[in-house]
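A.B. asks: Below are the sequence and a predicted model for it; my questions follow.
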Amino acid sequence: MELFAIVVMKVDELYVRSLSAQIERELQLLHNVESGWTIGYEWTETHAYIRLEANLTELEAPIIRNQVMPCLAGCLADHIIADKESSILRSLLIKEFKYEAQEDLEAIEGYCKQSLYTESGMEDVPVLSNSFGLQRRKQILVEQLMSAFEETSRLSLDGFLHFRLQDYADELREVAEYAIDEYMMDRQYQEFISLLQYFVYIQEAKIPVVHLIHKGGHEFVILNDRLELIDANEFDATFKLEVLEKDINFEDMIVSTLITVSPANIYIHTRDPDMTVIKTIRQIFEDRTTVCSYCRTCDIYLGEPKKQDQLSP
């Protein structure tokens, strides 16, 4: 007796064998299924059929179906997420958001992956939203697959992917919109950084040395080579005003002051060299910067370093 059949467009035999084996592994984990069942597949000129068959009595049929159908839906949901999600997402980016350049697509897909697979063990990825969660997407697919199996025991996988994924596609669309926003902000930020790098490059140094003292958090002090406070008002402030008009998410005042005074060398004294604004300053001023976390000036303004600071390179 045929319980279910998965119909796919004629594709590589290895693909069909792999999907069949995946379904078989999941079914072997079922409990309280005594009747023998088998999985096989066959080909026509246009399609492949993955068949699930079992020797059932009339009384056994509902019990087996109630166990097998959720298992099969879960297995196919995993398959769609693992093997089809990337192509579905790329199709959304091309057809709905009109991105075609390979560079743009790859960059946006990178942001998408940070959202989509946070729950899969990726490191250094912020938790963004439960609505983007892997389990939520799987549950949406399982519900849609269960609904499809209620209507027919022969599921066209290609037809399902084309016509039955509205809720799932909405989830991916939300992820894509978030990723595009992040991509655009990052691109604008990098363009602005490049502008600042160019301005620093063409500008002559006005003073030999600046000591940037990072006291912690968002507290900074800017000193000259005599360790005296620098008054940026003594310098040309034209570019400073232009910088402050930009809507950039880092410490505008510090960056614009450093550009205004245009030092030949910047010594950054900090216990937190990975802070975003410090990375930004190093990116803008490049080889003009030196980061220090353990020197006489650090001792004077930052106090004694913690043990881990002394040991860090």
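C.D. replies: That came through fine.
A.B. asks: Every contact and neighbour count from this point should use C-alpha atoms.
C.D. replies: Noted.
A.B. asks: and residue 291, that one's in a strand?
C.D. replies: Yes - under DSSP: H, G, I helix; E, B strand; the rest coil, residue 291 falls within a strand.
A.B. asks: Are there helices or strands packed against the longest strand out of those in the chain, and which ones?
C.D. replies: Looking across the chain with DSSP state E, the single longest strand is strand 207-216. On a contact count with 3 or more CA pairs under 8 Å, 6 or more residues apart in numbering; DSSP states H and E, strand 207-216 meets strand 219-223, strand 263-269, helix 296-302.
A.B. asks: nearest to residue 48, of the ones you listed?
C.D. replies: Evaluated over the helices and strands packed on strand 207-216, closeness to residue 48 peaks at strand 263-269, with 65.0 Å, by CA to CA.
A.B. asks: picking up where we left off before, quick one, which of the helices and strands packed on strand 207-216 is packed in tightest?
C.D. replies: strand 263-269 (a mean of 21; mean count of other CA atoms under 10 Å).
A.B. asks: Strand 207-216 and that one, what's the angle between them?
C.D. replies: 20 degrees (axes from the mean of the first three to the mean of the last three CA atoms, to 10 degrees).
A.B. asks: element containing the residue nearest to residue 81 when sequence neighbours are not counted, please.
C.D. replies: Once flanking residues are discounted, residue 81 sits nearest to residue 138: 7.5 Å by CA to CA, 6 or more residues apart in numbering. Using DSSP states H and E, residue 138 maps to helix 134-151.
A.B. asks: The structure to be compared is supplied as follows:
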Amino acid sequence: MAQTISIGATQHIDLLKAKLGRELKLFNTDGLKVELEESPAGKFTFLAFSVSNCGPHRISQEEVQSVFKHYLADIISDIILTHWEDILLKDIIRENYYYFNEEEKKLIYDYALRHINREGQESGPTIYWANRKSRILHKLIDFLHYNNRIIIEGFIRFRLKEYVSELKEAADKAVDDFLIEREYQEFVQLLKYFVEIQEPKVEVVHVLIRGNGVFRLYDGNMQPIRSDYMEGFMIDLSDNEINYEDLLISALITIAPREITLHCKSSNGMSTTLDTIRNVFTGRVKECTGCPMCGTGRRS
């Protein structure tokens, strides 16, 4: 006698039916008979499945049930990650960080996605996504081994606490990222203001950045800038505790040139500084694609 296996949920029922329908066709071609009955129960909708062996193969009912439950577990784990995860993450952000506006919550959500998938600018599933899928799948298989009825929201809440905690941690890190980025943008706007309110002391500045982070500044005639207002900046600094990147930005803010050309023999470890220069001096920065200054990294 075929046992009934029930799946209950408050949402994504049509998606469950569509995905399960494709799998049911595979069962039917193997001589297995699957019957589906849908029934509402308050805010929940239940899909009740019964599967039996009607083919020539001698497969026990227990084996049929086991294989079918594995199929169900795989489909449910996939839907949890591709659909419920999005809702869970947004709910976590909405409930814990309600004081942010909708646009800010959207940015936090985007940061959180990058944290849980470690994906940066990549698209599509990552190894971290696959790892979560594997952990959820094994918990589902274990649960269905002892149970013929599952409510997906309840399963997530009570059986996937570690997974939900992982999403909460990603949201917390995302908020930190958002606040750091907001402070950075405010900092950039302040520097832009300083640049805009003062007259340029030099029209054109060439910035030569060496591999060790030390920089030199030259005017439009390729002469080193050594005027009084640059005292303390234009030195071949050797003190390892001095922050060359802060000095470079301070020097450029002091000069406020109309045009900046960057000559980077090596920008290792200075990408953030260079981005800050581009953001502060919007429309004024050029990139040298190659010249004797870049090639030798020296100029006296």
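C.D. replies: Here it is on my side, so go on. What you see is a predicted model; the values in this text were computed from it and never measured.
A.B. asks: on that earlier part again, might you report the residue contacts of the counterpart of the residue nearest to residue 81 of the first structure in the second structure?
C.D. replies: The equivalent of residue 138 of the first structure in the second structure is residue 133 (alignment by TM-score structural alignment). Residue 133 of the second structure makes contact with 77, 78, 81, according to CA atoms under 8 Å, 6 or more residues apart in numbering.
A.B. asks: does the first one count as helix, strand or coil?
C.D. replies: The three-state label given to residue 77 of the second structure by three-state DSSP is helix.
A.B. asks: Verify the stated contact: it with residue 137.
C.D. replies: Yes - Residue 77 of the second structure is within contact range of residue 137, at 5.5 Å (criterion: CA atoms under 8 Å).
A.B. asks: sorry, back to before: for PyMOL, what selects the buried ones among the contacts of residue 133 of the second structure?
C.D. replies: Entered in PyMOL, the line below selects the buried ones among the contacts of residue 133 of the second structure, by 16 or more other CA atoms under 10 Å:
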select buried, resi 77+78+81
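A.B. asks: of all the contacts of residue 133 of the second structure, which comes closest to residue 214 of the second structure?
C.D. replies: residue 81 (47.4 Å).
A.B. asks: Helix or strand for the residue most central in space within the second structure, just tell me which one.
C.D. replies: By CA atoms, centre = their mean, the second structure has its centre lying nearest to residue 114, at 1.1 Å. Here residue 114 of the second structure is covered by helix 102-117, with elements defined by DSSP H and E.
A.B. asks: For that helix, report the contacting residues that lie outside it.
C.D. replies: By CA under 8 Å, 6+ apart, the surrounding residues in contact with helix 102-117 of the second structure are 89-90, 93-94, 97, 120, 125-129, 166-167, 170-171, 173-175, 177-178.
A.B. asks: all helices of the first structure, in order?
C.D. replies: Listed from the start of the chain, the first structure has helices (DSSP state H) covering 13-27, 60-79, 85-95, 102-116, 134-151, 157-163, 166-202, 238-244, 252-261, 276-285, 296-302, 307-311.
A.B. asks: whereabouts in the second structure does the fourth one align?
C.D. replies: Aligned by TM-score structural alignment, helix 102-116 of the first structure corresponds to residues 102-116 of the second structure.
A.B. asks: so how far does that stretch sit from its counterpart in the first structure?
C.D. replies: Its aligned residues in the first structure lie a mean 1.4 Å from stretch 102-116 of the second structure after superposition (mean CA distance after the TM-score superposition for the first structure).
A.B. asks: how about that stretch: buried residues?
C.D. replies: Those would be 105, 108, 109, 111, 112, 113, 115, 116, for stretch 102-116 of the second structure by 16+ other CA under 10 Å.
A.B. asks: Between those, which sits nearest residue 190 of the second structure?
C.D. replies: Distances from residue 190 of the second structure to these, taken by CA to CA, are shortest for residue 108, at 23.6 Å.
A.B. asks: surely residue 259 of the second structure meets residue 203?
C.D. replies: Yes - in this structure residue 259 of the second structure lies within contact range of residue 203 using CA under 8 Å: 6.4 Å.
A.B. asks: about what we covered before: figure out how far the longest strand of the first structure is from the centre of its chain.
C.D. replies: 35 Å (CA atoms, centre = their mean, to the nearest Å).
A.B. asks: The helix holding residue 138 of the first structure against the second structure, how far on average?
C.D. replies: Mean deviation for helix 134-151 of the first structure: 2.4 Å (mean CA distance after the TM-score superposition for the first structure).
A.B. asks: Run a quick neighbour tally on the counterpart of residue 224 of the first structure in the second structure.
C.D. replies: Alignment note (TM-score structural alignment): residue 224 of the first structure maps to residue 219 of the second structure. Residue 219 of the second structure is flanked by 17 other residues according to other CA atoms under 10 Å.
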